[in-house]
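Undergrad: here is the input, now give the coordinates:
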Amino acid sequence: MTTSTETARTGASSCCAMISGGSLAADDAVALASKFKAMGDPTRLRLLSMIAAQERGESCVCDLNEPLNLSQATVSHHLKVLLDAGFLTRTKRGTWSFYALVPEALEALSEALTAPATH
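TA: Below you'll find the model as predicted:
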């Protein structure tokens, strides 16, 4: 029987295999964490879902206040966080802002967690 002292000394372990592939580089992990942080708010997740569900593929900020029961300033703040994280695009029409989902941004998050590491 191998003792923990012998395992530490030889660097061998009978129960654990070496982990290979699938790990993120530190810089990539920091970038991904900031994107997940932007999505880590229930209101922001609801906003993404609401915008994605629109037939025209976009939503005016004025249409999002009432369903969320939040002020326009609060909704605008959450939309800006999602915009800055790259999940939404914004088009200005007069005084109104229309937001659309960036599907590639969500796909990139999924791929980053499932693709083998290239580093």
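Undergrad: for the rest of this, base every contact and every neighbour count on C-alpha atoms.
TA: Fine.
Undergrad: and the gap between L32 and A73?
TA: Distance, L32 to A73, using C-alpha to C-alpha, to the nearest Å: 27 Å.
Undergrad: could you also give me the structure for this second sequence? I'd like to compare it with the first:
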Amino acid sequence: MLTSVDTDLLRALADPLRFKIVTLLATETLCTTHLVAETGAKQTNLSNHLRVLREAGIVETEPCGRYTYYRLRPDVIECLGRGLDTLARTARAARATETKRPCP
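TA: Now for the predicted structure:
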């Protein structure tokens, strides 16, 4: 079953811009300037979304001079994927056995 940490991750990934950022970071480490160019988002808006992703543990930062690079943490995404896979297998098993709680 999903834990509260998993729901926090889902909430962080549910925003379309944050999901786009994560998708971009899946292929390479990027700085904020790159992400602004790729997404078309304003710097302030993008920084707020990156903060949410960082606080959720989905991305990590690497300072490089006056720039900050962002890198996706694949272990966090894999953990979320395993939780969702477990949820799907549980639902599949419940359907197979016709598990249904009677109404009062």
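Undergrad: mind checking the TM-score on these two?
TA: Remark: TM-score between the superposed chains equals 0.76 [TM-score structural alignment, normalised by the length of structure 2]; 88 aligned residues with a C-alpha RMSD of 1.7 Å.
Undergrad: so L32 and A73 of structure 1 - more neighbours on which side?
TA: The residue with more neighbours, out of L32 of structure 1 and A73, is L32; 18 against 11, by other C-alpha atoms under 10 Å.
Undergrad: trace that one over to structure 2, please.
TA: With TM-score structural alignment defining the correspondence, L32 of structure 1 maps onto D6 in structure 2.
Undergrad: buried sites along the helix or strand hosting its match?
TA: Secondary structure from DSSP states H and E places D6 of structure 2 in helix 4-14. Neighbour-count burial for helix 4-14 of structure 2, counted by 16 or more other C-alpha atoms under 10 Å, picks out 6, 9, 12-13.
Undergrad: could you export the residues you listed as TSV, including distance to P74 of structure 2?
TA: Formatted as TSV, the buried residues of helix 4-14 of structure 2 follow (distance: C-alpha to C-alpha, whole Å):
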residue	distance to P74 of structure 2
D6	14
L9	13
A12	15
L13	13
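Undergrad: for C64 of structure 2, see how far away the spatially most central residue of structure 2 is.
TA: Closest to where the C-alpha atoms of structure 2 average out (C-alpha atoms, centre = their mean) is L13, at 3.9 Å. Distance of L13 of structure 2 to C64 of structure 2, computed by C-alpha to C-alpha: 26 Å.
Undergrad: mind checking the longest helix of structure 2?
TA: Secondary structure of structure 2 per DSSP state H: the longest helix is helix 74-96.
Undergrad: I51 of structure 1 -> structure 2?
TA: Aligned by TM-score structural alignment, I51 of structure 1 pairs with L25 of structure 2.
Undergrad: for that match, what are its contacts?
TA: Residues in contact with L25 of structure 2, defined by C-alpha atoms under 8 Å, 6 or more residues apart in numbering, are 70-72.
Undergrad: that older thread, tell me how far the closest residue to the residue nearest to the centre of structure 2 other than its chain neighbours lies from V52 of structure 2.
TA: Spatial nearest neighbour of L13 of structure 2, excluding adjacent residues (C-alpha to C-alpha, 6 or more residues apart in numbering): F19 at 5.3 Å. Distance of F19 of structure 2 to V52 of structure 2, computed by C-alpha to C-alpha: 12 Å.
Undergrad: between the two, which is the more surrounded one?
TA: Here F19 of structure 2 and V52 are compared on neighbour count by other C-alpha under 10 Å; more neighbours surround V52, at 18 against 15.
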